[in-house]
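Peer 1: Based on what follows, work out the 3D shape:
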Amino acid sequence: DLRCLVGVGPRDAELMLIGEAPGRREIQPDVRRPFAGPAGQYLDKILENIGLDRDEIYITNVICCKPPHNDDPTPSQISACKPFLDAQITTVKPKKIMALGGIALKALTGRSGIAKHRGKLFTLTYDNIPPIEVTASFHPAYVRRSPGYYPVLFTDLLRFKGGNLKNIETHYQPIEAMTTFKTMIRELLASPEVSFDIETERLDPWTGAKIICIGLSNKPGRAWCIPLEQPWGLWSEKELADIYRLLEAVLSNPRTRVIAFFSLFDLKWLWTRNILARCDV
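Peer 2: Model (predicted):
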């Protein structure tokens, strides 16, 4: 598709996010902005949760046009669009850039392997502008499909924003077996404080949409992510019912202070699954 799309955001933004390529939604004439589809909505919620205003960030992609069939950008496409990407970077002069996904990491640093290089610090240099700090994390579209990586992207974006996590030991665990889930439940039931957040397919719980995952934490740097109503059927019907029953035990525990990122939204969704949670904050 030859309808080119460049970035949007303040021309003096200190932070820049760079994805891979526009999708079908982004190039529509009434939209015309990067990260406007499902992955963008997923990213927006994370940004909201960490207190970062999307309107304060410059957001763009490695290539300007949607690849055919939403394929990964080819080396020749990346090379053809490199001058446009460089022009955006040197015009905005951000202090920090986060590459979202392996394509953006490769285009900016020459490195391959997002799992190997996420969280590392690189430096991008151009003539006549100060050096730019570059980090990388998983693309929101990938995290949306693999919600166990939600805490990783969340923490990477929080560090990118400037959250001081240097002195916090981090332990984030995706839960994909009932044994580890029940071990987590025992720890949470004994915790004086538990925070949680859910990710959903849509905003309205009465449309048949699914709950993608729930994240829980009982102290800074320690969190679990549980995939829930996934299309690949991680849990049997009985296991999912047990998971919801045990989550209710944690989130209604009178001895625990329960905290939600967006309590009205999360509680409404949980109630549709007969989880009678409460929220103190």
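
Peer 1: going forward, measure contacts and count neighbours with C-alpha atoms only.
Peer 2: OK.

Peer 1: And the next helix or strand past the helix or strand containing K45?
Peer 2: Per DSSP states H and E, K45 falls inside helix 38-49. Downstream of helix 38-49, the first helix or strand assigned by DSSP H and E is strand 57-61.

Peer 1: Quick one: list the elements packing against the helix or strand just after that following strand.
Peer 2: Proceeding N to C from strand 57-61, the next assigned helix or strand is helix 75-92, under DSSP H and E. The helices and strands touching helix 75-92, judged by 3 or more Cα pairs under 8 Å, 6 or more residues apart in numbering; DSSP states H and E, number zero.

Peer 1: tell me which residues in helix 75-92 are buried?
Peer 2: Using 16 or more other Cα atoms under 10 Å as the test for burial, helix 75-92 gives 78, 81-82, 84-85, 88-89, 92.

Peer 1: quick one: the strands in the stretch 101-250 of the chain?
Peer 2: In the stretch 101-250 of the chain, the segments counted as strands under DSSP state E, counting those that start in this stretch are 122-124, 132-137, 171-174, 193-200, 211-219, 222-227.

Peer 1: Please identify which of those is closest to D266.
Peer 2: Evaluated with Cα to Cα, these place strand 193-200 nearest to D266, the distance being 6.3 Å.

Peer 1: What distance do you get for I57 to F196?
Peer 2: Relative to F196, I57 is positioned 26 Å away (Cα to Cα, to the nearest Å).

Peer 1: related to what we said a few turns ago, mean neighbour count, the strands of the stretch 101-250 of the chain: which tops it?
Peer 2: Compared across the strands of the stretch 101-250 of the chain, strand 132-137 shows the largest average neighbour count, a mean of 23 (mean count of other Cα atoms under 10 Å).

Peer 1: To compare with the earlier structure, here is another sequence to fold:
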Amino acid sequence: MRFDELAIKKSPFVFIKLLVFIEFLFALTPFMVAALINARRAYEDTALARTVSYDLLSAIALTTILVLVLIAVFITWYVPTYLVSPDRVLLRRGGLFSDRKLADTQQIASMHVRQGWLARRLNYGSLELVEQDGTRGVLRNIPSPTETAEQIEALIDRTLELPAASPPLRTPQELIAAGEGQFVEFKSSLMWDYRQRRANKDLYEPVMKNVVGFLNTRGGTVLIGVDDEGAVLGLEPDYGVMKKNDKDGFENVFNMAFGSMIGLEFSRYVE
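Peer 2: Below you'll find the predicted structure:
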């Protein structure tokens, strides 16, 4: 491994989640078997029952199966490794499986962090890599995906990209007229859920994902209050569910979401 190559393992919280699921499943297995078939009576009719009791045999069988399953789960969690170099991003699966290329590092145009509710609090998630031709690769269930995106960004030589210029400055009207693109994303709202007709803080996430995507590339503009078709919806629905129903209140909510999901230390890069 070279000094400029990153080796990334999956988050241990993924393994813990699998352990909890397996333990729960095996705790229910004896009851499920007993409900489906009368295994005890069938076993006690055999000659082996005079030597080994049903309870002992069941305990041995379930323990053996559980140990084998745990070993298999541990291997599938521990062995795969994501290798990131200035040339490419690989998934090393080990054993009989060959390495799989996820992306050419220098062709990565943007990166997007995917995190659920629990993953955000335990600081793990998946990182989607999008190449300039639209090809996508995903680093799944890795620790600190936002920090990993920053490390990958540091390996990319952006001077190789064409065009090298930043996105041109345009008025909101011009941006809306041009539609969504490489440097522009529309979001209907920050926290007002048009479908459920109520405030929904889960809507922070898609907005912040777009912000992170632009932070990881050459920048861009997220227009909040505009739907996917370019229709202007305005910020009044968001204002209506905020403690302070004005621009300052909106900025306070945005900054709070930005700080908790991305980090206030990156706020200097956002206008």
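
Peer 1: Quantitatively, what TM-score do the chains reach?
Peer 2: Between these two chains, after superposing, the TM-score reads 0.28 (TM-score structural alignment, normalised by the length of the second structure); 133 aligned residues with a Cα RMSD of 6.4 Å.

Peer 1: Mind picking the two most distant members of the buried residues of helix 75-92 of the first structure?
Peer 2: I78 and V92 (20.1 Å).

Peer 1: What segments of the second structure are helices?
Peer 2: Secondary structure of the second structure (DSSP state H): helices at 12-36, 39-44, 54-78, 117-122, 145-155, 172-178, 204-215, 236-239, 247-261.

Peer 1: buried residues in the fourth one?
Peer 2: So that's helix 117-122 of the second structure. Buried-residue list, helix 117-122 of the second structure, by 16+ other Cα under 10 Å: A119.

Peer 1: go on, the last one?
Peer 2: Within helix 247-261 of the second structure, the residues that count as buried by 16+ other Cα under 10 Å are 250, 253-255, 257-258, 261.

Peer 1: quick check: angle from that helix to helix 204-215?
Peer 2: For helix 247-261 of the second structure against helix 204-215, the angle between stretch directions is 80 degrees (axes from the mean of the first three to the mean of the last three Cα atoms, to 10 degrees).

Peer 1: elements contacting helix 247-261 of the second structure?
Peer 2: Using 3+ Cα pairs under 8 Å, 6+ apart: helix 247-261 of the second structure touches helix 204-215, helix 236-239.

Peer 1: follow-up on the earlier one: would you reformat the helices of the second structure as CSV and include distance to I224 of the second structure?
Peer 2: CSV is the format used below for the helices of the second structure (distance: least, Cα to Cα, whole Å):
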stretch, distance to I224 of the second structure
helix 12-36, 34
helix 39-44, 62
helix 54-78, 39
helix 117-122, 22
helix 145-155, 23
helix 172-178, 11
helix 204-215, 8
helix 236-239, 10
helix 247-261, 11
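
Peer 1: picking up where we left off before, if we only consider the buried residues of helix 75-92 of the first structure, which is nearest to P227 of the first structure?
Peer 2: Among the buried residues of helix 75-92 of the first structure, I78 lies closest to P227 of the first structure (Cα to Cα), at 33.8 Å.

Peer 1: hang on, that closest one packs against K106?
Peer 2: No - I78 of the first structure is beyond contact range of K106, at 10.0 Å (criterion: Cα atoms under 8 Å).

Peer 1: Sort out which residues of the helix holding K45 of the first structure are buried, please.
Peer 2: Taking 16+ other Cα under 10 Å as the criterion, helix 38-49 of the first structure shows 38-44, 46-47 as buried.

Peer 1: between those, which is nearest Y150 of the first structure?
Peer 2: Using Cα to Cα, these come closest to Y150 of the first structure at I46, 9.0 Å.

Peer 1: Contact partners for that closest one?
Peer 2: Residues near I46 of the first structure by Cα atoms under 8 Å, 6 or more residues apart in numbering: F154.

Peer 1: Now do it against L158 of the first structure, distance only.
Peer 2: From I46 of the first structure to L158 of the first structure the distance is 9 Å (Cα to Cα).

Peer 1: Tabulate the strands of the stretch 101-250 of the first structure (JSON lines), appending distance to V143 of the first structure.
Peer 2: Listed next are the strands of the stretch 101-250 of the first structure as JSON lines, based on distance: least, Cα to Cα, whole Å:
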{"stretch": "strand 122-124", "distance to V143 of the first structure": "23"}
{"stretch": "strand 132-137", "distance to V143 of the first structure": "10"}
{"stretch": "strand 171-174", "distance to V143 of the first structure": "12"}
{"stretch": "strand 193-200", "distance to V143 of the first structure": "11"}
{"stretch": "strand 211-219", "distance to V143 of the first structure": "11"}
{"stretch": "strand 222-227", "distance to V143 of the first structure": "11"}
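
Peer 1: Any idea which of those gets closest to A249 of the first structure?
Peer 2: Using Cα to Cα, these put strand 193-200 closest to A249 of the first structure, at 12.0 Å.

Peer 1: List the residues that contact V138 of the second structure.
Peer 2: 102, 126-129.

Peer 1: wait, Y150 of the first structure sits on P227?
Peer 2: No - the pair formed by Y150 of the first structure and P227 falls short of the contact definition of Cα under 8 Å, at 10.2 Å.

Peer 1: measure the residue nearest to L18 of the second structure when sequence neighbours are not counted to R92 of the second structure for me?
Peer 2: Nearest non-adjacent residue to L18 of the second structure, counting by Cα to Cα, 6 or more residues apart in numbering: V73, 7.7 Å away. Noted for V73 of the second structure: a distance of 17 Å to R92 of the second structure, by Cα to Cα.

Peer 1: before we move on, what about T64 of the second structure?
Peer 2: Separation of T64 of the second structure from R92 of the second structure (Cα to Cα) stands at 29 Å.

Peer 1: Neighbour count for those two, which is higher?
Peer 2: R92 (17 against 12; other Cα atoms under 10 Å).
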